[in-house]
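Participant: Predicted coordinates and the sequence they were generated for:
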Amino acid sequence: MKSLFALVALAVVASASPIDGEQVPFALESFPGFSLDLSAQRLVEMQGQPPVWMSELEKIQAKQRGIKFFDITDTRDLGTVPRLQAKASFPSPNATEKVKPILKTLSTKGPEENLREFTSFRTRHYRSDTGRQSQVWLKKRISEITSEWGSKSLQNKIKISEFSHSWGQNSVIARINGSSTTDDGVIIIGAHQDSTNMWPFLPAPGADDDGSGSVTILESYRALLAADFHPVRSIEFHWYSAEEGGLLGSQAVAQAYEGHVNVIAMSQFDMTAWVKRGTREEVGLIMDFVDLPLTEFNKQLIDLYLDIPWVETKCGYACSDHASWRKAGYPSSFTIESTFENSNKNIHSANDRIDVSDEFSFLHMLEFSKLAVAFAVELGSVSN
C-alpha cells in the first residue's frame, strides 16, 4: 500500500496538466534517471522566518509559488565563522589599457556553440543523470579551452577541479593562480550550471537560466587565456550545481571557503540573454541583498567598458548564488539581463530555449562577457 505521502504526491501530479507537449507521469516510481526522493526532509530558510523542515515535494511547490529560499540542510553553520580579513575597498577602474584589448577578442561564436551543446541535455537538474552528464561535459569543455587558448606558462597556473556534492552533479571551479606573494585575495566570477522545470522531471533545456550565464563567463575565461593574462590576485570561475534546489552548491563552496579564503569580491551572472521586445537593452544591477560598494564598482565598469547602460532592479531574498557569499560575509554582486520585471518568462519550462524568440540575444550576452573580463582584470591586476 502506498504511503499517505505518496498518495498526496500522486494527487498533485495527477492534477497537473500536460506541460509543453509531454504527458506528466502519474506514478512516483516512473521517474527513471533521477535520484530525487520527494518525501526526503530538508531544512529550508526563508526571509525573516526561522528555518523549517519540509519535504522535497514541498520545496518544489514553494518554488512554483515564487518563494525563494536557502536549503540549509547541510550548511547550517554558513555565516558563523569570522571573516579572514577586513572587507576590501573598490577604487575606480584604472586598468583600461589591459582591459580594452581583451574585450576586442570576445565573440558570440563560442558561446553559441557551447550553449547549443549545453541545452541538448534533456535537463540539467542536479539530481538527474543528464544533469551529471552535462556537468562532465562542462568540465571537459573548460579543460579543452584551457589547452587550446592558454600558454604553457599560464596553464601551469591553472587548476580545474570538481567540488564534490552528495547529489552527483558537482560544482566546477577553474582557478588562475595569482603571482603575488603578499596578497592572498581571490576574485570569484560565478554562474549556475543546473536547470529545472517547474515540475523537475520534465525537460529543462535552461538556455537562459542559467545556460546563458554559464557560457558567458566561459567566454570571458577563454578571452583572458587568449590574452595570456597573468593576474596578481588569484581569479576563480565557478559553475555551481543545484542553485535551483535552494543555492545548495554555492552554499557548500562558500562554507568551505569561509574563514579560510580571502575572497575580495564575488560577481554572479544568472540569465544574460534576454532583451524583451520593445524595451531598451541594458544590464540589470540587483540592488537588494548585495554589497552596495561592489555594486557601485560594477556600475563604473559598465559605464567605462560596455556599450549599453545599467539599470537598478531587485530580485528578492536568496534569488541566486551571490546570496550564499553574502551570507558568508563576503562582498557579492549580481547582474542580470534586464530589470527583473522584463526578464525571460520562459524559464523553468521546456520553452527556455535558444530558438524560442528573437528576444534571445547572443550579442546581449557578449556585453556581460565584457563585464566579467573587466571585473577580473580590474580587481585581479591590483594587490592589497
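Facilitator: Done, it's in.
Participant: make it CA atoms for all contacts and neighbour counts henceforth
Facilitator: Noted.
Participant: biggest helix in the chain, by residue count?
Facilitator: Using DSSP state H to define each element, the chain has its longest helix at helix 129-149.
Participant: Just the buried residues of it, please?
Facilitator: Within helix 129-149, the residues that count as buried by 16 or more other Cα atoms under 10 Å are 129-132, 134-135, 138-139, 142-143, 145-146, 149.
Participant: want to try JSON lines for those, with distance to Ala95 as columns?
Facilitator: Formatted as JSON lines, the buried residues of helix 129-149 follow (distance: Cα to Cα, whole Å):
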{"residue": "Asp129", "distance to Ala95": "43"}
{"residue": "Thr130", "distance to Ala95": "41"}
{"residue": "Gly131", "distance to Ala95": "39"}
{"residue": "Arg132", "distance to Ala95": "39"}
{"residue": "Ser134", "distance to Ala95": "36"}
{"residue": "Gln135", "distance to Ala95": "34"}
{"residue": "Leu138", "distance to Ala95": "31"}
{"residue": "Lys139", "distance to Ala95": "30"}
{"residue": "Ile142", "distance to Ala95": "26"}
{"residue": "Ser143", "distance to Ala95": "28"}
{"residue": "Ile145", "distance to Ala95": "25"}
{"residue": "Thr146", "distance to Ala95": "24"}
{"residue": "Trp149", "distance to Ala95": "22"}
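Participant: Lys157: which of the residues you listed is nearest?
Facilitator: Of all the buried residues of helix 129-149, the one with the least separation from Lys157 (Cα to Cα) is Thr146, at 10.9 Å.
Participant: second one coming, line it up with the first:
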Amino acid sequence: MRSLQLLVTSLAASAFARSVETHSQHAIIPQDDQSSTEELFLIELSPRETRWVEEDEKWELMRNGVKFMDITETKDTYPYTEVSQSAAIVYPSKPKHMDEVKALTKTLDKDNMRKHLEGLTSFHTRYYRSQTGIDAALWLHDQIKEVIEASGAFNYSASLNLFPHSWGQSSIIARFPGRTNHTIVIGAHLDSVNMFFPYLRAPGADDDGSGTVTILEAMTALLQSDKIVNGSSENTIEFHWYSAEEGGLLGSQAIFKSYSEEGKDIKAMIQQDMTGYIEQTLAHGKPESVGVITDFVDPALTKFVEGIITVYCDIPYTLTKCGYACSDHASASKYGYPSAFVIESDFEYSDKKIHTTDDLIKYLSFDHMLQHAKMTLGFAYEAAMAKF
C-alpha cells in the first residue's frame, strides 16, 4: 500500500507540475488546448480565480490542503461578498421552543448513528464516480426512506427524492413541507475519497460519514414531532445528502443552481461535515467544543447557530475558519442563500486522517456526534417554527 501510494503521489505531482496558468479575471478563460484527449475540469480556487486541471491534479490539490469548487458543469463563479446575504432575514434572537426540543432530544440514539455509520463505511469507497459510490447513495436512500415511513410523514406531504447527476452518484433530498414555502436546509455529504487514488479504499467515517448519520439521526428525532410530520410547522424543512463534495462541491452546486433557477425561497442552510473527531482537541489540552465556522458564511445566520449551541448543547462552541469552498455550505452562498457551517472542533485540531484508508469509526466519539445531533435538531425545530 505504501509503495502504491508513493507511486501515485509521484505521478500526481508530475501532472501537477504541468498545471496550466491560473486566471484571476472575472471572466472565465477558455480552455487553450482543445485537442487534448485528457478530461479537464474547470475549478475555482477563490472567488473568480479559475484554472483548468486534470482529475489527478484535483487530488494533488487535496493532498496539499487546497480547497476548490469544480465549476465545469455550471461555469458559474462565486460572487462572494462580505455583505450579509441575510440582510432582509431576521432570525430569532434566542431559542423559543425549549420544552419541545428538549423532549425530542431524549429520542436521539447513539446506537442508531453507529449502526448507520457501520453500514455506510462498509462500502469500499463512496467516490462519486465509482459503482460502490452509487450503491452507497442508494443504500442511504433506503435507510432514510425507512425512517420517514415509520414516522407516517409520507401520509401527509413529505417526499424523498434522488437528485440525479451526470457522474452517476445521486444526491438525496428529504422534504417536509410546512405552511409556507420558506425553506430551511440541513446538509451533509455522502461521498468519500482516497486522496492518493480515488478508487482505493476510502471508508470516510468522519468525512463525512459522521455528518451524514448525524443529520439522519436529527431528522429521525425531528419526526417525533406531530407538527413536523403533519405539515403544520411554519416553514418547510429539507435534509440534503450531497454527492461529489470531494470532487469540488459538485452535487450541492447542482442543487442550489437548480433552486436559484426555480426561485426557491431558502431562508437558511447549515452544513454538517465531520462531527466525530476530538482526539487532537483533547491532546492539546483544549475543552471539547463545537467548531463554528466564521469565514465565507452568513454572519446573521451564524449568530443564530451560536445561540442554538448555547441552549441545546452540553459543550461550548469555538469560532474558527476553514477557508474558501471548504464544504457544501459554500454552494448555497454561491447562489445567494444564507449559509452556516459547523464542524467537530477548532479547524486546527480537526481530523487529519480524512481522505485515507485510516478514516475509521474507531477514532470517533459518538458522544461528540450526539452534541452535533442536538444542535442540528434544535436548529431544525427552531427554524421550522420561526416566522420570516
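Facilitator: The structure has been received and is ready for your questions. For clarity, every value in this text was computed on a predicted model and none was experimentally measured.
Participant: Report the TM-score for the pair.
Facilitator: Put the two chains on top of each other and the TM-score (TM-score structural alignment, normalised by the length of the first structure) is 0.86; 349 aligned residues with a Cα RMSD of 2.5 Å.
Participant: Touching the longest helix of the first structure from outside, list them.
Facilitator: Contacts with helix 129-149 of the first structure, where a contact means Cα atoms under 8 Å, 6 or more residues apart in numbering, come from 33-34, 118, 121-126, 155, 160, 168-172, 174, 193-194, 218, 222, 225-226.
Participant: Now the buried members of these.
Facilitator: When the contacts of helix 129-149 of the first structure are checked for burial by 16+ other Cα under 10 Å, the buried set is 34, 118, 121-126, 155, 160, 168-172, 174, 193-194, 218, 222, 225-226.
Participant: okay, and stretch 125-140 of the first structure goes to which residues in the second structure?
Facilitator: Against the second structure, the aligned range for stretch 125-140 of the first structure is residues 127-142 (TM-score structural alignment).
Participant: and if you look at stretch 294-311 of the first structure?
Facilitator: The alignment of stretch 294-311 of the first structure onto the second structure (TM-score structural alignment) spans residues 301-318.
Participant: What residues of the matching stretch count as buried?
Facilitator: If you call a residue buried by 16+ other Cα under 10 Å, then stretch 301-318 of the second structure has these buried ones: 301-309, 311-313, 317-318.
Participant: Of those residues, which belong to strands?
Facilitator: Taking DSSP state E as the definition of strands, those contribute 317-318.
Participant: could you dump the buried residues of stretch 301-318 of the second structure to JSON lines with distance to Thr72 of the second structure?
Facilitator: Rendered in JSON lines, the data for those read as follows (distance: Cα to Cα, whole Å):
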{"residue": "Leu301", "distance to Thr72 of the second structure": "29"}
{"residue": "Thr302", "distance to Thr72 of the second structure": "30"}
{"residue": "Lys303", "distance to Thr72 of the second structure": "33"}
{"residue": "Phe304", "distance to Thr72 of the second structure": "34"}
{"residue": "Val305", "distance to Thr72 of the second structure": "32"}
{"residue": "Glu306", "distance to Thr72 of the second structure": "35"}
{"residue": "Gly307", "distance to Thr72 of the second structure": "38"}
{"residue": "Ile308", "distance to Thr72 of the second structure": "37"}
{"residue": "Ile309", "distance to Thr72 of the second structure": "37"}
{"residue": "Val311", "distance to Thr72 of the second structure": "42"}
{"residue": "Tyr312", "distance to Thr72 of the second structure": "40"}
{"residue": "Cys313", "distance to Thr72 of the second structure": "40"}
{"residue": "Tyr317", "distance to Thr72 of the second structure": "36"}
{"residue": "Thr318", "distance to Thr72 of the second structure": "35"}
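Participant: Contacts only, for Gly168 of the first structure.
Facilitator: Applying Cα under 8 Å, 6+ apart, the residues near Gly168 of the first structure are 126-127, 132.
Participant: ok, then the element right after the longest helix of the first structure?
Facilitator: On the C-terminal side of helix 129-149 of the first structure, the closest following helix or strand by DSSP states H and E is helix 152-155.
Participant: Sort out which residues of that following helix are buried, please.
Facilitator: Judged by neighbour count (16+ other Cα under 10 Å), helix 152-155 of the first structure contains these buried residues: 154-155.
Participant: Name the SS class of the nearest residue to Trp199 of the first structure once chain neighbours are set aside, please.
Facilitator: Distances taken as Cα to Cα, 6 or more residues apart in numbering put Ile60 closest to Trp199 of the first structure, at 7.3 Å, once the chain neighbours are dropped. Classification of Ile60 of the first structure by DSSP: H, G, I helix; E, B strand; the rest coil places it in helix.
Participant: do the same with Ser333 of the first structure
Facilitator: Following three-state DSSP, the label given to Ser333 of the first structure is strand.
Participant: Sounds good, over and out.
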